[in-house]
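*Asks:* can't give you the sequence, but here's the structure:
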């Protein structure tokens, strides 16, 4: 309860900074009851959208006017990071504010109950984890998830917690991708009931659901809405008129389909923003748009034939621990509020959403260790000083160095080495390989100055030996702490 009280105190400080003043006699309960300045919060989350896939982030052909306008009147973050370079752990990190390793999410979640040697069939967001919707619900928010869930191997099953357990009062979701494609999907579930085949494209269907939920929401209390787009993850399907539009820029139909897929998300975002304006919900709504990880590599697997996503100037792609794996586009716009406006290279992470939203809503924080920090004051000033570095440990990375850390302008990366050689690719950490993983030692360090070399082209460890040694020590400490707190799966 002490952490809950701390959260209530922090909301008063933050809101006063935005020009909101309360009587000294006003209790926390009265503040919530009067709905004073608790913002509505909307998270728009794309799937496999690369750093360079929006026109405002440099794409030469794809048109995203609604997102561009949102960035123009809001905050465009050029150094924003997802919690992981792949979907499930990234999403869990966003919801919990904790490195996904702590929750036992090391790679994407497979579906079904077929027993696997690596125990990935057990992986799910465990009931004990606290999430954004759960915390906000405690202080009066209505909550909704539409789109992709990907937080449990047994989707829509009583054997594992589902979205409602974590605070989503209404959910309209799929386990993973829209199936068979984004067009006319048939695998949506609404609050535990299968919906059957739908007509239309996934991005538009989930915005339809969001709007319908907002229309039917009772009361004037604030809301938290997560709109988890399936696009532009494969299997891609896009409106024909948009595909034809982009055939003017490429002779490859599959590439035109990808371009059209991204614009279709932008159109869906535009529809939701227009609804907010029409209903007068644009006076105090914090809107965040980002991606779960970097772009898929073309033809990396058989169905990735339309994966023409762009990493921009960054190195790598999805599943890499180089920048393009988890540095993704992000736009923040607090509709109706006077905030910092412009483009910034401030280092912000999806791990920061939970403490930030909790502070703005007057909610408490989880008892478990957080890896994110609140950027509530950043929204006003445009300045933030990170309290601790960002650390990623992705054992199934496509590149060699599976551990990475960013601290200020510096990024250090390392391989993991065992007595027999380098640690093999690990899909999950469980009782069978726990000792192997925990006994592996960091090795083959490299150091980059991202301020001067965002492409990670020059190892400057010898040029800056003092920084290098300091970063090695810091990474060793941070990684060991994360490793010690990582959940290990075991079959009972």
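*Replies:* Received the coordinates, thanks. Bear in mind the structure is a predicted one, so any value in this text is a computation, not a measurement. Numbers count the residues shown, from 1 in each chain.
*Asks:* Please count neighbours and contacts with C-alpha atoms only from this point.
*Replies:* Will do.
*Asks:* Based on its surroundings, how many neighbours for residue 411?
*Replies:* Using other C-alpha atoms under 10 Å, residue 411 has 25 other residues around it.
*Asks:* Ok, residue 212 next?
*Replies:* 11.
*Asks:* that's a strand at it, yeah?
*Replies:* No - counting by DSSP: H, G, I helix; E, B strand; the rest coil, residue 212 is not found in a strand; it is helix.
*Asks:* Please report how far residue 361 lies from residue 215.
*Replies:* 22 Å (C-alpha to C-alpha, to the nearest Å).
*Asks:* quick one: contacts for residue 161?
*Replies:* Neighbouring residues of residue 161 by C-alpha atoms under 8 Å, 6 or more residues apart in numbering: 124-127, 152.
*Asks:* now with 7 Å?
*Replies:* Applying C-alpha atoms under 7 Å, 6 or more residues apart in numbering, we find residue 161 in contact with 126-127.
*Asks:* So it, which state does it fall into?
*Replies:* Assigned with three-state DSSP, residue 161 falls in the coil class.
*Asks:* Included below, for side-by-side comparison, is a second structure:
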């Protein structure tokens, strides 16, 4: 009897020793650049701007060549990212300043009155990717730009699934990278900067070729540096438990501002430039091209430092890093999109980049790195922001909510059979009112829905016409009918009146 008992105990012990250990939930670092164009990174062909760290990271994982933002501008893109709902179902569908609160566009007033800060807020009971990760046992943090609810509304990050927040609450306040304040959780943090209102011109009689004329636009506390320090601290402080860091950098969104030493190399390399005098609410700059290039290289440097920190802490093989952009490149503020070929290989310029649903406005760079798990590769899988929520849910073992519009692309990352979208859908009530659908290589676009009550559909074959210049709608009436049905099906009347489009029946 004793021998039998000993054998049973030994058998239990052997079983314990040979059991496969449970895989720890990986850390996730989601880096969202601001207005970074498809063609503005080295691994996608950029020649003038140096992005060595992003390029090196692309060598460790999967590059997505057909990845899309959820919207062509900041706030709705971020809403789609966090909620997993496309723009036909999203609560936030535009950059709504909630002007009923008062002088929300008065930068100076908003700098001292928190009631005037921020954009239309997500309701606090909104299901978000960050809430899902909290339920999975993750410590969650956002560092950077929020844009989904003012500091005195229910739509602050701490109510929507984030344990920690540091950065800009308001997109309008981010129109100065040397602001008077940032926010840490629910507290306003004053910085060592004087108030300089965006659109402040050079002093009368100032020499535009004299660096001293621009001194007021470069002060003491550079917000991207402060936020980067907080991101690094978040990683350090949470190294012993699963964490999710949403790093929503304000770079390279204009204004053109960066500490002088960071752009010296580009000034020497690019040579003399015509100074940018400032317009559309942005500051003048003596070296616009050198500054813009340096802002992207600054972002790249920060991504390199994050990767180095992860390696230093021994977390590299247990950390997934995602790098993407909230929408296409800008056409204002002194950015020379033609010089940099910012949206290559797509069409550049107003009407085709940021703010519009053509490829240059919504197709964005994306790479996903997870050493030891994701092999170096390039994927032509067609994906979109609203896929990231279900991907992370599957990653951490949380059932994917049925109401989400996205599909997990975790199988694609793991080299397994991937379910494809029948189509992707966008709508955007601003810049005239727009809708778009991508179905395979077909791309359907509606423009001026609000401005002109237009419901005609343009049709492009992206396999032959990546510039979207040859409208072949008249040649494909059956396809147009199909796209009309999709656009009608996917559009739900917005809860917020500001986002409604009467021509769609709202």
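*Replies:* Okay, I see it. In this text, all values refer to a predicted model and were calculated from it rather than measured experimentally.
*Asks:* tm score of chain vs chain?
*Replies:* Once the chains are laid over each other, their TM-score by TM-score structural alignment, normalised by the length of structure 1 reads 0.79; 422 aligned residues with a C-alpha RMSD of 2.9 Å.
*Asks:* If you count surrounding residues, which of residue 361 and residue 215 of structure 1 has more?
*Replies:* residue 361 (31 against 11).
*Asks:* That one pairs with which position in structure 2?
*Replies:* In structure 2, residue 361 of structure 1 lines up with residue 396, judged by TM-score structural alignment.
*Asks:* Residue 423 is in contact with residue 438 of structure 2, correct?
*Replies:* Yes - using C-alpha atoms under 7 Å, residue 438 of structure 2 is in contact with residue 423, at 5.4 Å.
*Asks:* Centre of the chain to stretch 418-437 of structure 2, how far?
*Replies:* Computed by C-alpha atoms, centre = their mean, to the nearest Å, the chain-centroid distance of stretch 418-437 of structure 2 equals 17 Å.
*Asks:* Now it: buried residues?
*Replies:* 421, 423-430, 432-437 (16 or more other C-alpha atoms under 10 Å).
*Asks:* Span of it from start to end?
*Replies:* 21 Å.
*Asks:* who's in contact with it?
*Replies:* Here stretch 418-437 of structure 2 makes contact (C-alpha under 7 Å, 6+ apart) with 70-71, 86-88, 93-94, 355, 357, 409, 411-412, 438-440, 443-451, 499-501.
*Asks:* do that again at 8 Å, thanks
*Replies:* 70-72, 86-88, 93-94, 355-357, 381-384, 407, 409, 411-412, 438-440, 443-452, 483, 486-487, 490-491, 499-501.
*Asks:* any idea which element residue 260 of structure 1 lies in?
*Replies:* Element membership for residue 260 of structure 1 (DSSP states H and E) is helix 253-278.
*Asks:* Beyond that helix, next helix or strand please.
*Replies:* Next element after helix 253-278 of structure 1 (DSSP H and E): strand 285-291.
*Asks:* In structure 2, what stretch matches that next one?
*Replies:* Alignment of strand 285-291 of structure 1 against structure 2: residues 319-325, by TM-score structural alignment.
*Asks:* How far away from the center of its chain is stretch 198-209 of structure 1?
*Replies:* Centroid separation for stretch 198-209 of structure 1 versus its chain: 21 Å, with C-alpha atoms, centre = their mean.
*Asks:* Repeat that for stretch 41-49 of structure 2.
*Replies:* Distance, centroid of stretch 41-49 of structure 2 to centroid of chain: 19 Å (C-alpha atoms, centre = their mean).
*Asks:* Number of residues surrounding the alignment partner in structure 2 of residue 375 of structure 1?
*Replies:* Residue 375 of structure 1 maps onto residue 409 in structure 2 when the alignment is built from TM-score structural alignment. The local packing of residue 409 of structure 2 (other C-alpha under 10 Å) involves 25 other residues.
*Asks:* wait, doesn't residue 409 of structure 2 sit right on residue 385?
*Replies:* No - counting by C-alpha atoms under 8 Å, residue 409 of structure 2 stays clear of residue 385, with 11.0 Å between them.
*Asks:* Now tell me what touches stretch 183-192 of structure 2 from outside.
*Replies:* Surrounding stretch 183-192 of structure 2, the residues in contact under the criterion C-alpha under 8 Å, 6+ apart are 151, 157-158, 164-169, 179-182, 220-221.
*Asks:* Contact partners for the counterpart of residue 89 of structure 1 in structure 2?
*Replies:* In structure 2, residue 89 of structure 1 lines up with residue 76, judged by TM-score structural alignment. The contact partners of residue 76 of structure 2, taken as C-alpha under 8 Å, 6+ apart, are 70, 87, 90, 92-95.
*Asks:* Could you tell me where the host helix or strand of residue 245 of structure 1 falls in structure 2?
*Replies:* For residue 245 of structure 1, the enclosing helix or strand under DSSP H and E is helix 240-246. Matched against structure 2 by TM-score structural alignment, helix 240-246 of structure 1 falls on residues 260-266.
*Asks:* who's in contact with that stretch?
*Replies:* Residues outside stretch 260-266 of structure 2 that contact it (C-alpha under 8 Å, 6+ apart) are 218, 290-291, 293-294, 298.
*Asks:* and if we set it to 10 Å?
*Replies:* Contact partners of stretch 260-266 of structure 2, identified using C-alpha atoms under 10 Å, 6 or more residues apart in numbering, comprise 48-50, 211, 218, 257, 269, 271, 287, 289-295, 297-298.
*Asks:* Filter those down to the buried ones and hand me the ChimeraX line.
*Replies:* ChimeraX command restricting the contacts of stretch 260-266 of structure 2 to the buried ones, with burial defined by 16+ other C-alpha under 10 Å:
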select :48,49,50,218,257,287,289,290,291,292,293,294,295,297,298
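*Asks:* Of the contacts of stretch 418-437 of structure 2, select the buried ones using a PyMOL command.
*Replies:* Buried residues among the contacts of stretch 418-437 of structure 2 (16+ other C-alpha under 10 Å), as a PyMOL selection:
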select buried, resi 70+71+72+86+87+88+93+94+355+356+357+381+382+383+384+407+409+412+438+443+444+445+446+447+448+449+450+483+486+487+490+491+499+500+501
